[in-house]
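Participant: Below is the sequence, then the predicted model.
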Amino acid sequence: MSASSLSNRLVMDPTSTERIAEQSRKDPKAAMKAVAGQFEALLLNQLVAAMRENPLGGDDDSAEMDTFRNMYDQQVVQGLVERGGMGLADMLSQQLLRAANLSDGQQELPPASLQLPPVAAARVQQAYGQAPQLAAGQASGATAAADSLPADRQGFVSALLPHAQRAADKLGVAPEVLVAHAALESGWGQRMLRQADGQNSFNLFGIKAGGSWQGGTVAALTTEYEGSKPRKQVENFRAYSSYAQAFDDYAQLIGNSSRYRQALNQGSDFGAYATALQRGGYATDPAYASKLQAVARHVAAL
């Protein structure tokens, strides 16, 4: 079922939230767009209802006529949504996609602020467990720049090497392999997981937030493999206050888990470290070890 067909069901079908929940497991992006369409339809409904508050007067003011008008208004709203509405759904879907780290980064968000109607906010809270942060540009450009890593690879390595050295000493491995692991998981710092308000999660290693994690979290779309078949799903990941904390938590995870015992004290043997991580279940990608080893060699050559 398409996102547009889901959003168009809002006016006549109050169970569409359940359909969107089902859709979110198959296609999170389409589900987000459907939610945005629902919000716009809710707002249009409120606007039309406000225009109907004043009675027309006359013999045609009756319960039957009110029912007819309500049905007619619903069809008008649905028609407006199908023809693109007021543009609110497009703007809102971009905000939701960015908040859930599902955006492809190609769309620019408008610089305006958006306040959802209370009913719409309640729908989001019911469906997703939290109300979305919808004020565009909440995180200033200065804040984003302050916590961003250098765009060039040499700068990325130089910025993280001091943190990597401290963690590498605990694990008995070369710091280059830890920087390489951060580069592989974060796209050389260009795909950092961010909170709904734009704040950096500082999660360099793609470490998920399991039941024992007591810190902050950030939801994001990730690729998991079942055998050799990839599939997309939304997961909760750990959020930190700094890159230093991310490296410290990584060192604790690798150093204290029996799953990764074979990864310890491998020195500069990038292949042995990468293979031990994959065998321990760090990632489901069948080519993960070879990818990490290749990036580690690249880092060492810089």
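Facilitator: Structure's in. What do you need?
Participant: drop to CA atoms for contacts and neighbour counts, all remaining ones
Facilitator: Noted.
Participant: Which helix or strand contains Y250?
Facilitator: helix 243-256 (DSSP states H and E).
Participant: Packing partners of that helix?
Facilitator: helix 153-171 (3 or more C-alpha pairs under 8 Å, 6 or more residues apart in numbering; DSSP states H and E).
Participant: how about 10 Å then?
Facilitator: In terms of contacts (3 or more C-alpha pairs under 10 Å, 6 or more residues apart in numbering; DSSP states H and E), helix 243-256 is packed against helix 153-171, helix 175-186, strand 229-239.
Participant: would you list those in CSV and tack on distance to E40 and mean neighbour count?
Facilitator: CSV is the format used below for those (distance: least, C-alpha to C-alpha, whole Å; neighbours: other C-alpha atoms under 10 Å):
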stretch, distance to E40, mean neighbour count
helix 153-171, 42, 18
helix 175-186, 34, 24
strand 229-239, 24, 17
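Participant: Nearest approach to A121 belongs to which of the ones you listed?
Facilitator: The minimum distance between A121 and the helices and strands packed on helix 243-256 falls on strand 229-239, with 21.0 Å, by C-alpha to C-alpha.
Participant: for stretch 253-269, the distance to its chain's centre please.
Facilitator: Relative to the chain's own centre, stretch 253-269 is displaced by 30 Å; criterion: C-alpha atoms, centre = their mean, to the nearest Å.
Participant: For that stretch, give me every contacting residue.
Facilitator: Residues outside stretch 253-269 that contact it (C-alpha atoms under 10 Å, 6 or more residues apart in numbering): 167-177, 207, 247, 249-250, 270-282, 293, 296-297, 300.
Participant: mind redoing it with 7 Å?
Facilitator: For stretch 253-269, contacts defined as C-alpha atoms under 7 Å, 6 or more residues apart in numbering pick out 171-174, 272-273, 276-277, 280.
Participant: repeat for stretch 270-284
Facilitator: 177, 224-225, 259-260, 262-263, 266, 288-289, 292-293, 296.
Participant: switch to 6 Å and redo it
Facilitator: Residues outside stretch 270-284 that contact it (C-alpha atoms under 6 Å, 6 or more residues apart in numbering) are 224-225, 259-260, 262-263, 289, 293.
Participant: Rebuild these as JSON lines, extending it with neighbour count.
Facilitator: As requested, these are arranged in JSON lines below (neighbours: other C-alpha atoms under 10 Å):
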{"residue": "E224", "neighbour count": "16"}
{"residue": "Y225", "neighbour count": "13"}
{"residue": "R259", "neighbour count": "17"}
{"residue": "Y260", "neighbour count": "20"}
{"residue": "Q262", "neighbour count": "16"}
{"residue": "A263", "neighbour count": "26"}
{"residue": "A289", "neighbour count": "21"}
{"residue": "Q293", "neighbour count": "22"}
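Participant: Please compare the first structure with the one that follows:
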Amino acid sequence: MLKSMRDANPGDGGLLDSDQTRFYREMFDQQLALNMAQQGKLGLSDAIVRQLSGHPADSPIPPTSPAMMGDPLATLSQVQRIRSSIRMPSPAPLPKPTPFVAPAHAANQSYPIDDAPFEPSSPVAFVRRMWSHAQDAARQLGVAPEVLIAQAAHETGWGKSVPRFADGRTSHNLFGIKAHRGWQGDRVVNSTFEFVNGVAVRQQDGFRAYRSYRESFNDYVNFLQVNPRYQEALTRVDDGAAYLKALQQAGYATDPKYAWKILGLMNGPSFDKALATLKSASAGPIE
């Protein structure tokens, strides 16, 4: 090792370099190598241990534990004894997972559902959406479907003012039928105008809620047929104007101009345009 170090840095060319210098340097290296062979170390490790442990330079090095210097199994046993003497903190128990519980109303309460969501953009769109339902209801009552379309358009502002739930879901109620006693279905509370002594008064009231617009038309038919006070109106179905006036006189609405407003809508340009577009369309009404 010393010879390799000398060869790596020969130091030739110095002022003190000569054959005699190199001779004595080789003798020194040989003596140093002999001492290293006898002791097996340079002594640097002892000096480092003394400095790090705070012992004087000429004091002996404290002996190392025999168990740690000898057999590896003894070393392992010593480590295990040290580890067992140290009290490790117990791991915190994992929290129990909270099972998912569905809201109670999800299984026990039904809500209006419409398989074809509809947001009316115009009278034409409203008529196309409701026409087939109006035809079915009109056949059961014997009245013209245009009369039912006009009444539904008046009650809802062409579908834009259908009573809604607080979360925005529609009730599909097209004819303003209220959820009075005896009604077993869903209901929604909305603001409405009622006429008292000829004056419109805003108030909150409950309205029936349906699962579809078809259900709304079907319930309208049933509502008229099972209530005795509307029997007179059902005898006037051949004349749309007479039918609407009979409904008003029977108390269907509190507005004294209820029938007149619906007839005005039927004779207006928006209604005529919507019907003309429907009849000229090659495709059938949207279901």
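Facilitator: Perfect, thanks for sending it. All of these numbers come straight from a predicted model, not from anything done at the bench.
Participant: Please convert the helices and strands packed on helix 243-256 of the first structure to CSV, extending it with distance to R25 of the first structure.
Facilitator: Shown next, in CSV, are those (distance: least, C-alpha to C-alpha, whole Å):
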stretch, distance to R25 of the first structure
helix 153-171, 35
helix 175-186, 23
strand 229-239, 7
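Participant: of these, which approaches A63 of the first structure most closely?
Facilitator: Using C-alpha to C-alpha, those put strand 229-239 closest to A63 of the first structure, at 46.5 Å.
Participant: Tell me roughly how far that closest one lies from the second structure on average.
Facilitator: Comparison of strand 229-239 of the first structure with the second structure after fitting gives an average deviation of 0.7 Å (mean C-alpha distance after the TM-score superposition for the first structure).
Participant: which part of the second structure lines up with that strand?
Facilitator: Alignment note (TM-score structural alignment): strand 229-239 of the first structure is matched to residues 199-209 of the second structure.
Participant: hmm, back to that, if you rank the contacts of stretch 253-269 of the first structure by neighbours, which is first?
Facilitator: The most neighbours of any of the contacts of stretch 253-269 of the first structure, using other C-alpha atoms under 10 Å, belong to Y273, which has 24 neighbours.
Participant: Map it onto the second structure.
Facilitator: The alignment partner of Y273 of the first structure in the second structure, by TM-score structural alignment, is Y243.
Participant: Correct me if wrong, but its match is in a strand.
Facilitator: No - Y243 of the second structure: not assigned to a strand; according to DSSP: H, G, I helix; E, B strand; the rest coil it is helix.
Participant: so the longest helix along the second structure corresponds to what in the first structure?
Facilitator: Ranked by residue count and defined by DSSP state H, the top helix of the second structure is helix 19-39. Per TM-score structural alignment, helix 19-39 of the second structure has no counterpart in the first structure.
Participant: next one: stretch 72-86 of the second structure
Facilitator: Alignment of stretch 72-86 of the second structure against the first structure: no match, by TM-score structural alignment.
Participant: Other residues contacting that stretch?
Facilitator: 67-68.
Participant: Show me which positions of that stretch end up buried.
Facilitator: Neighbour-count burial for stretch 72-86 of the second structure, counted by 16 or more other C-alpha atoms under 10 Å, picks out no residue.
Participant: what's in contact with the helix or strand where S7 of the first structure lies?
Facilitator: Remark: S7 of the first structure resides in helix 3-8, with elements defined by DSSP H and E. The contact list for helix 3-8 of the first structure (C-alpha under 6 Å, 6+ apart) reads 30, 34, 37-38.
Participant: from the chain's centre, how far out does it sit?
Facilitator: 21 Å.
Participant: Tell me which helix or strand comes right after it.
Facilitator: Helix 3-8 of the first structure is succeeded, C-terminally, by helix 16-26 (DSSP H and E).
Participant: tell me, that next one lands on which residues of the second structure?
Facilitator: Residues of the second structure matching helix 16-26 of the first structure: none, counting by TM-score structural alignment.
Participant: now stretch 206-219 of the first structure
Facilitator: Stretch 206-219 of the first structure maps onto residues 176-189 of the second structure, going by TM-score structural alignment.
Participant: chain center to the matching stretch: distance?
Facilitator: 32 Å.
Participant: Run through who's touching it.
Facilitator: Residues outside stretch 176-189 of the second structure that contact it (C-alpha under 6 Å, 6+ apart) are 165, 205-209.
Participant: buried ones in it?
Facilitator: For stretch 176-189 of the second structure, by 16+ other C-alpha under 10 Å, it's 176-179, 186-189.
Participant: Wait, a helix at P150 of the first structure?
Facilitator: No - P150 of the first structure is assigned coil when assessed by three-state DSSP, not a helix.
Participant: Okay, it and D73 of the first structure: tell me how far apart.
Facilitator: From P150 of the first structure across to D73 of the first structure, the span is 53 Å (C-alpha to C-alpha, to the nearest Å).
Participant: With G198 of the first structure instead?
Facilitator: Noted for G198 of the first structure: a distance of 38 Å to D73 of the first structure, by C-alpha to C-alpha.
Participant: how about the strands in the stretch 51-200 of the second structure?
Facilitator: 187-196, 199-208 (DSSP state E, counting those that start in this stretch).
Participant: Distance from the last one to the middle of the chain?
Facilitator: Mean-position distance between strand 199-208 of the second structure and its chain equals 35 Å (C-alpha atoms, centre = their mean).
Participant: what's that strand in contact with?
Facilitator: Contacts of strand 199-208 of the second structure (C-alpha under 6 Å, 6+ apart): 178-179, 187-195.
Participant: Apply 8 Å and report the result again.
Facilitator: Identification of contacts with strand 199-208 of the second structure by C-alpha atoms under 8 Å, 6 or more residues apart in numbering yields 163, 171, 173, 176-180, 183, 185-195.
Participant: hmm, back to that, what's the most distant pair in the buried residues of stretch 176-189 of the second structure?
Facilitator: Using C-alpha to C-alpha, the pair of these lying farthest apart is G176 and D186, separated by 14.2 Å.
Participant: D186 of the second structure versus the counterpart of A283 of the first structure in the second structure, what's the distance?
Facilitator: A283 of the first structure maps onto A253 in the second structure, with residues paired by TM-score structural alignment. Look at A253 of the second structure and D186 of the second structure: by C-alpha to C-alpha, they are 22 Å apart.
Participant: Also V127 of the second structure?
Facilitator: 26 Å.
Participant: now, the most widely separated pair of the contacts of stretch 253-269 of the first structure?
Facilitator: A174 and G280 (19.2 Å).
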